[in-house]
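Student: Pasting the sequence and the predicted model now:
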Amino acid sequence: MCGIYGSTVKYEDEIIFQKLARTNFRGPDYSGFERTGPVILGHNRLAIVDLDHRSNQPFNYHHLKIVFNGEIYNYRSLRIKLVAMGYRFTTDSDTEVIAAAFMEYRDNCVNHFNGMFAFVIYDTQTRQFFGARDRLGKKPFYYAHSGYDFEFASQPSQICIGRDVTIDELAINEYFIWGYVPEPKTAWNEIKKLEAGHSFRFDCNTGNFTSKKYWDLDLGRIELYKGSYAEAQTDLTRLISNAVDIRLHADVPLGVYLSGGIDSSLVAALAAKSYKNVKTFCIKFNEKGFDESVFAQKIAAHLQTDHHTITCNKEEGIELIEHFGQYYDEPFADPSAIPTLLLSKHTKKHVTVVLSGDGGDESFLGYSRYKWFNMVDQLFKCPLAVRKKIADVIRISPNYRHKLIALGICNSKISSLYGLTLGGLEYSWLNNPNIGLQVPFMDIWSSKSMSILQKLSAFDTKTYLNGDINTKVDRGTMAFSLEARAPLMDHRVVTFAQTLPDSYKFKSGVQKKILKDILYQHAPAQLFDRPKSGFSMPLNHWFKNELRDHVMDHLSISELQNIPGINVQKSYAMINEHMSGKWNRASQIWKLLVFSQWLKNQNLKAVSTYQVA
């Protein structure tokens, strides 16, 4: 786990040092760069496998130079195959295996890797770059390209140093809907994200940049699993067990995040079978309704792990909120990023690698919105006029959720409803929310061969898991030089889950059924007999109390006028609505607060990439 950088732009050494220093938290064990002709390659290393200095990067392998961020979990078996083909190795690192695999398989090398990765190889003979990002977007990759100038980095702020950049207003509108900027856009016009499951080539001789997809869910060609439910349990257990086992290899201390939920408990249970005295970590909030640490402690006691409970105090949480932008670079509004930062900060005191349960909800239908969408799907088969009449009846109820349902079923399409549910449905404070809803992968919703649950699972895997969860975990852990590994995001597990019938994952109101049944072979079911709780924090309460002055100062009328794409008066009214207790607007306020803070750190000019009719 590291930070990579490269460029063909002729920067002075001082600028390169600044770019590497900006993200030295990603790799504090070694930092350096090399110049080869017109090419600069730089690296910040967090040493995980083969701690020897010989594995420092940029790494040279024959006529290839490589910088690499991530882990290739199957590198040892792949190395054995390459040795049999005549390749020789001087280190025990996965970096060298990537370079050798590229020499043997060329662009197809990515299909041989099981891991999380963003890497770039420079061929000194052809003067070409080849690079790739892992299948599910676990590791970030940003780049800027103009003519013969090409620059890439693990975080966009590195690219911003030493160049002129402008804000993309359309991307910001998408941020206000989704809570992050969906790929391939970023908050800047000049910087893009390499999409998950894509590789690229850049030719220094011609200035030509091309990217191509090497992996996808292949939704149109997936055949449903033909075996029985019991057989599916056996096959899935084997896959997840192997995914956990190959992620337990490290030359540094290792632990597991244990929230007390289904996914992290399953990962912890399987890790405890293979890893003696495994350390587990959870976070504790004192606010009622936000503390699940007692459940995590009970599960840890049953699994006999070395458990650590980290208490989140208000002062530490508020301090992170006030300095949020320096960790996340881009506008990013998932409030669970704060507890992720806190948990990572204290976990790092004990281990350098941690396994998590990320990916289980998307593949095995765990989010509460899946149950809700499964119900309203039938309503969306009724004409809009009929749904509006139903909404008129429902909105009479004083219940907050009933009002949300009334708002939701008045949308013309269920796909539009999905985007709006992420932020509370009500977006009258945006000048034009509809333009922010049209993001990549919306075509999934038009599929006639997929059920609503299959569409939700696939769409979340391609968007929310990639853009939100992965960004949250990468920035939150790397801020404190901690590596996070997610066995349930092993592409084999994700692909297998897509083939399972809905009833294996969601049956009689029971979500993640097959995962739960596998977990119950390792821990008593009664330990999990409670409603699902997200990894969240009490922003609703804090904004009206401890952070009230902070919110009102940073989101005053004059401050709101600096934010593109919003209706200032409606936004200010919405904030006051929250402060009075009339409506919970914590999600929207958090988006505005994060963006306002980010904007102050940019000192940039907004350049519109769309026109409002």
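Tutor: Thanks, I have it.
Student: contacts and neighbour counts: CA atoms only from here.
Tutor: Fine.
Student: what's the burial count for residue 75?
Tutor: 23 (other CA atoms under 10 Å).
Student: cool, residue 574 as well?
Tutor: Neighbour number of residue 574 under other CA under 10 Å is 20.
Student: so what secondary structure elements neighbour the helix or strand encompassing residue 266?
Tutor: Counting by DSSP states H and E, the element that carries residue 266 is helix 262-274. Counting contacts by 3 or more CA pairs under 8 Å, 6 or more residues apart in numbering; DSSP states H and E, helix 262-274 is packed against helix 229-246, strand 254-257, helix 293-303, helix 513-519.
Student: Minimum distance to residue 498: which of those has it?
Tutor: helix 229-246 (11.8 Å; CA to CA).
Student: Just want the angle from that closest one to helix 262-274.
Tutor: Interaxial angle, helix 229-246 versus helix 262-274 (axes from the mean of the first three to the mean of the last three CA atoms, to 10 degrees): 70 degrees.
Student: ok, and what's touching helix 229-246?
Tutor: Under the criterion CA atoms under 8 Å, 6 or more residues apart in numbering, residues 73-74, 225, 267, 270-271, 274, 487-488, 490, 492-493, 496, 500, 504, 514, 517-518 lie in contact with helix 229-246.
Student: Of the residues you listed, keep whichever come out buried.
Tutor: 73, 267, 270-271, 487-488, 490, 493, 496, 500, 504, 514, 518 (16 or more other CA atoms under 10 Å).
Student: Now do the nearest residue to residue 478 once chain neighbours are set aside against residue 139, distance only.
Tutor: Using CA to CA, 6 or more residues apart in numbering and skipping residues adjacent in sequence, the residue nearest residue 478 is residue 26, 5.0 Å away. Residue 26 sits 12 Å away from residue 139, going by CA to CA, to the nearest Å.
Student: follow-up on the earlier one: highest average neighbour count across the helices and strands packed on helix 262-274?
Tutor: Stretch with highest mean neighbour count among the helices and strands packed on helix 262-274: strand 254-257 (a mean of 26; mean count of other CA atoms under 10 Å).
Student: Next up, a structure to set beside the first:
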Amino acid sequence: MCGIAGIFHRQPGVEINRELLARMNTIQSHRGPDDDGYHFDDSIGLAHRRLSIIDLAGGHQPIYNETGSVSVVFNGEIYNFAELAEELTELGHQFKTRSDTETIVHAWEQWGPDCVTRFRGMFAFAIWDNDKKQLFLARDRLGIKPLFYSQLSTGELIFGSELKVLTQHPLCPRAINNHSVEDYFALGYVPEPKTIYQGVNKLEPGHTLLVQHGDLPLQPQRYWDIPMDQTPVSETDIKEQLVERLKEAVDIRLISEVPLGAFLSGGVDSSAVVALMAQLQDDPVNTCSIGFDVPEFNETDFAQTVADRYQTNHHVKTVSSNDFGLIDKLSELYDEPYADSSAMPTYRVCQLARERVTVALSGDGGDELLAGYRRYNWHLKEESFRQKLPLGLRRPLFGTLGRVYPKLDWAPRYLRGKTTFQSMSYDWIEGYLNSMSILRADERRRLFNDQFKRDLNGYTALEVFRHHAATCPTDHPLSQVQYLDMKTYLVGDILTKVDRASMAHSLEVRVPILDHKFVEWAAGISPEQRLQGSEGKAVFKQAMEPHLPQDVLYRKKMGFAVPLCDWFRGPLKQKLESSLLSEHMLDSGLFNPDTLRWLVRSHLNGTRDNSASLWTSLMFERFLNREAN
């Protein structure tokens, strides 16, 4: 796993500032502590930081073709590189290394931009073709690896693996994108292709960007999309197929010349990955788990059950429930506002894993692909009701109930109807966003001040979901929201969390459930097989019954949570008040001070649980604080 960076000038003959590119590259040295490398050519500079995984001796980057006219810097892994190298050798290409990176160079020579369709893996890379005077940027299909870019007023295109790489350039835009602020307080992250800054973008998953001298404007091209329900999977032997296909995806991710292991949370997905790893290798699997000193947040007993069954080299570290010293660290790590508090235990489990391995497999993606979230069941019930009453009747009736019904966070679930009433007054897209939002639309309107709402000019985070819903290839209500999650939550929250937390410790994380071949197959499993009654990931769990204990497969889902509510009423009370009511927060021009004060006060006096809203606001304040210093 590595980091890449680059500067390309739209005008030929411009000399690239080598010292500046070196600074951009050095700021991401945590992504690749083993080596660095540079390439400079006509108006182009490429930079690379290396974490050595494959071909330790020969994998220095940039890597070139036979004549030196094509160069590449690459972050990720190409798992089918051996087969590609064999095919390309038969076509006349000459290899000088055993590195998967070199297959990218020769694949570009052979197939041009279509080379990305040949790669099986996770990747973000930049190719410079000096003969064609073309720069080619690409990102993997699911967005496992990140890539940021910006077109500057000087004609320079800058890019890198993290946002902090770009902000090393003195001309990188730093004006806050108002739409991104609205998106963030709805979702807890800034969704692709936006960043928190105007004029700085993320290359979306499954997209490429081809640039030549003089080109305007930038036009990313999609080369892949999630084929939900497009190729139905035969229900004959579906469970056996699922295990064998996932096992194959795990198997190709075991290639490594450095120590390799796995995360083991005790949940279904990570346990399945460990079980299949144990069946594929002779040596015991290296596994690690993070435990908490609060029982309701602790899953280590379930992880230990799996570890015992497969006799893994298991390592557990218990962290304090008051492990909130990471708050400022997380703000630095994610560069832009990011509100998933599970980033804290994720950071710790990556830290633990790196003590023993350089590569770890994870179970990320299973909930989105195979319908594991409880919210999917709630959405289907709501959608079934919506279809019985036209929107014209539902909107006034349930809209009124949603406005007047109190928010009873402390009450039993059956009495907490405010969000449900609101969702009933919407179509399915707005209803799902409402159920997913950290702060719902009405809460965001109260949070923002009048001037900021005018600056938004009617924009809401709903446009993010509507944009993706417009390209959704299915009309089944379960598949629709899974598609939305894989376009938004999976890449913007889950994969972002794991990439930054792991790379902070120079740890490579591989994600077999998000192997695109497995995704393409699993997307064809019928919705009824994915969600059976209220049982999410039903066919997956059934398929894994011979491999995992029942209490691991069918227990209540816990998640990777931290006790925010208690923190804010206890040890973080003073930090909460001083941060959210700080001068730079109140004077930011974004918020209604009265709402901020009410959020803090009503949480501290116990009348409401505002922990999610407060954490989201606190992480935004930490971002503002960094910007001011």
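Tutor: Yep, it's here. The structure presented is a predicted model; accordingly, all values stated were derived computationally and were not measured.
Student: rewinding a little: which part of the second structure matches the helix holding residue 266 of the first structure?
Tutor: Taken onto the second structure by TM-score structural alignment, helix 262-274 of the first structure occupies residues 268-280 there.
Student: That stretch vs the first structure - mean distance after superposition?
Tutor: Its aligned residues in the first structure lie a mean 0.6 Å from stretch 268-280 of the second structure after superposition (mean CA distance after the TM-score superposition for the first structure).
Student: Name the nearest residue to the aligned residue in the second structure for residue 39 of the first structure, ignoring sequence neighbours.
Tutor: Residue pairing (TM-score structural alignment): residue 39 of the first structure is matched to residue 44 of the second structure. Nearest non-adjacent residue to residue 44 of the second structure, counting by CA to CA, 6+ apart: residue 8, 4.5 Å away.
Student: Check which helix or strand that neighbour maps to.
Tutor: Residue 8 of the second structure is located in strand 2-9, with elements delineated by DSSP H and E.
Student: so the next helix-or-strand element following that strand versus strand 2-9, what angle?
Tutor: Counting by DSSP H and E, the next helix or strand C-terminal to strand 2-9 of the second structure is helix 18-26. Our comparison of helix 18-26 of the second structure with strand 2-9, counting by the same axes, to 10 degrees, yields an angle of 150 degrees.
Student: picking up where we left off before, the residue nearest to residue 478 of the first structure -> the second structure?
Tutor: By TM-score structural alignment, residue 26 of the first structure lines up with residue 31.
Student: could you list every residue that touches that match?
Tutor: Shown in contact with residue 31 of the second structure (CA under 8 Å, 6+ apart): 1-3, 49-51, 503-506.
Student: tell me which residues of stretch 456-464 of the second structure are tucked away?
Tutor: Quick answer for stretch 456-464 of the second structure (16+ other CA under 10 Å): 460-462, 464.
Student: same check, this time on stretch 352-367 of the second structure
Tutor: Neighbour-count burial for stretch 352-367 of the second structure [16+ other CA under 10 Å]: 352-354, 356-367.
Student: taking those residues one by one, which sit in helices?
Tutor: 352-354, 366-367 (DSSP state H).
Student: Between all of those residues, which two are separated the most?
Tutor: The most widely separated members of those are 354 and 367, with 25.4 Å between them, by CA to CA.
Student: pull the longest helix from the second structure.
Tutor: helix 611-628.
Student: what sits up against that one?
Tutor: 185, 188, 327-328, 331-332, 335-339, 341, 438-439, 564-565, 568, 576, 579-580, 584-585, 599-600, 603.
Student: again, only using 7 Å
Tutor: 185, 188, 328, 331, 336-339, 438-439, 564-565, 579-580, 585 (CA atoms under 7 Å, 6 or more residues apart in numbering).
Student: cool, stretch 344-363 of the first structure as well?
Tutor: 252-257, 263-264, 267, 281, 367, 457, 460-461, 476-477, 480, 482-486, 488-489, 494, 497-498.
Student: Mind telling me what residue 95 of the first structure corresponds to in the second structure?
Tutor: So, by TM-score structural alignment, residue 95 of the first structure is matched to residue 101.
Student: doesn't residue 473 make contact with residue 328 of the first structure?
Tutor: No - with contact defined as CA atoms under 7 Å, residue 328 of the first structure does not count as touching residue 473 (10.4 Å).
Student: So between the two, which is more surrounded?
Tutor: residue 473 (24 against 21).
Student: what about the spatially most central residue of the first structure, distance to residue 196 of the first structure?
Tutor: For the first structure, the residue nearest the mean C-alpha position is residue 470 (1.5 Å; CA atoms, centre = their mean). From residue 470 of the first structure across to residue 196 of the first structure, the span is 11 Å (CA to CA).
Student: Identify the contacts common to those two.
Tutor: Overlap of the contact sets of residue 470 of the first structure and residue 196 (by CA under 7 Å, 6+ apart) consists of residue 137.
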